[in-house]
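Student: Here's a sequence, model it:
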Amino acid sequence: MDTFRRLQQNLFSGDDEEQQQEDDLLGEYQGLCNLSPIQRIYGFGACLAAGLVFMLLSLIAFVRPIKFALLFTFGNVAAVGSTTFLIGPTQQLKMMFDRVRVLATAIYGGFVLLALICALLIHNKLLTLIAIIIEICALAWYGLSYIPFARKFASDMFIRVFDTEI
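Tutor: Below is the predicted model of the structure:
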């Protein structure tokens, strides 16, 4: 009889497990990743720091386009991917391919690949540098999409700074 009453209470009062999943940062991935919130923050910080270190090391290796492109791209992807520790992989992908960010994500991903191709296959420093600069701009534009009205402000500032009459 006790089992029947407990089952009735669970059916009509709501499931505690569902509430726990809603409160969890990872949502549906709770069973796959058992990191505590502190461990997630440490993972985010470590991944971001490693990405920044790789990007700084790439500046030292700029004279070697292959090493530069590999270090810079790996560091850049690690820094962008660090937020996966906080929000989970599914939410990260949903946010990256949101209607507002899909173009910036596609340009960023395309120029990551182009930078690697220019460095690994073509061995051209100038093309690699151009691809890296566009990659950084696309990443900045992608990052601005998370701040309300930041893209509009950046566009207006860019027009004001570079709008010259001859």
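
Student: contacts, neighbours, all on C-alpha from now
Tutor: OK.

Student: And the strands in the chain?
Tutor: Secondary structure of the chain by DSSP state E: no strands are present.

Student: Nearest the middle, which residue of it would you pick?
Tutor: Centroid-nearest residue in the chain, with CA atoms, centre = their mean: Val80, separated by 3.1 Å.

Student: Contact partners for the residue nearest to that one when sequence neighbours are not counted?
Tutor: Nearest non-adjacent residue to Val80, counting by CA to CA, 6 or more residues apart in numbering: Leu48, 7.7 Å away. With CA atoms under 8 Å, 6 or more residues apart in numbering as the criterion, the residues that contact Leu48 are 78-80, 82.

Student: want to put them side by side, so please do this one too:
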Amino acid sequence: MDKLRRVLNGHEDEERGLTTQVLDSTSLSFGTRVKWFAVFFTLGIAFSILGSALLWVPGAGIKLFAVFYTLGNVAALTSTCFLMGPVKQLKKMFEPTRLIATVVMLLCLICTLCAVFWWQKKGLAFLFCILQFLAMTWYSISYIPFASDPSRRAHEQKRTNTDAIIKCFSSCLN
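Tutor: Down below sits the predicted model:
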């Protein structure tokens, strides 16, 4: 309604910058964001499962596994961009509390593909897929609420993070 009033009064986006205009024109509704999150997250899971199934294909199995597993992780990572927006996602990814996890995760994604296509080392590709899984797990754990509070001391953070993970796994097993 405010946009309509501004247009009718002749104040058609004079006070707004180009960045604001672009962001407003490309914003998605909450329902659309959740739908695209679900699509990309499901696609990520499907790619990862498909990659795991293709591991047993003779010949090019490890290549297909590495590609689909990496695509699955990228799709799952992209899915969160729909929930919070790409700019906010990038800012959160490179916050000091998860900077190392982000860098390790991105390096593992790149190294997996390099090991398969350029270095052509199957064992190294499989190792990077395992490291990719661990890096994505570490990156995901860094999003546990209140587990990485910057106001806490380092040893308290580690203890809280560990406690949260242990509680999560124990509740799943019980």
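
Student: returning to that earlier point: what lines up with the residue nearest to the centre of structure 1 in structure 2?
Tutor: Taking TM-score structural alignment as the alignment basis, one finds that Val80 of structure 1 is matched in structure 2 by Leu77.

Student: ditto for Ala138 of structure 1
Tutor: Ala138 of structure 1 maps onto Ala135 of structure 2 when the alignment is built from TM-score structural alignment.

Student: Quickly note the distance from its match to Asp24 of structure 2.
Tutor: Remark: distance between Ala135 of structure 2 and Asp24 of structure 2 (CA to CA, to the nearest Å) = 34 Å.

Student: More neighbours: the two, which one.
Tutor: The neighbour comparison of Ala135 of structure 2 against Asp24 (other CA atoms under 10 Å) goes to Ala135, with 23 against 10.

Student: count of residues packed around the nearest residue to that one once chain neighbours are set aside?
Tutor: Excluding its sequence neighbours, the residue lying closest to Ala135 of structure 2 (CA to CA, 6+ apart) is Met105, at 4.8 Å. In terms of burial, Met105 of structure 2 registers 22 neighbours under the definition other CA under 10 Å.

Student: show me what contacts Met105 of structure 2?
Tutor: Each residue near Met105 of structure 2 by CA under 8 Å, 6+ apart is listed here: 132, 135-136, 139.

Student: same deal with Gly51 of structure 1?
Tutor: Shown in contact with Gly51 of structure 1 (CA under 8 Å, 6+ apart): 74-79.

Student: With Ser48 of structure 2 instead?
Tutor: Contacts here follow CA under 8 Å, 6+ apart; on that basis Ser48 of structure 2 touches 68-73.

Student: quick one: the longest helix along structure 1 aligns where in structure 2?
Tutor: Among all segments of structure 1 classified by DSSP state H, the helix with the greatest residue count is helix 37-60. Under the alignment (TM-score structural alignment), helix 37-60 of structure 1 falls on residues 30-53 in structure 2.

Student: related to what we said a few turns ago, and the residue nearest to Ala135 of structure 2, what pairs with it in structure 1?
Tutor: Taking TM-score structural alignment, Met105 of structure 2 has Tyr108 as its aligned residue in structure 1.

Student: What segments of structure 1 are helices?
Tutor: So, for structure 1 - with DSSP H - the helices run 2-13, 16-23, 37-60, 65-81, 84-87, 89-96, 102-117, 125-144, 150-162.

Student: Deepest-packed of the ones you listed, please.
Tutor: For these, the stretch with the most neighbours on average is helix 65-81, a mean of 22; neighbours defined as mean count of other CA atoms under 10 Å.

Student: Now do that helix against helix 37-60: the angle between them, please.
Tutor: Here helix 65-81 of structure 1 runs at 160 degrees with respect to helix 37-60, directions being taken by axes from the mean of the first three to the mean of the last three CA atoms, to 10 degrees.
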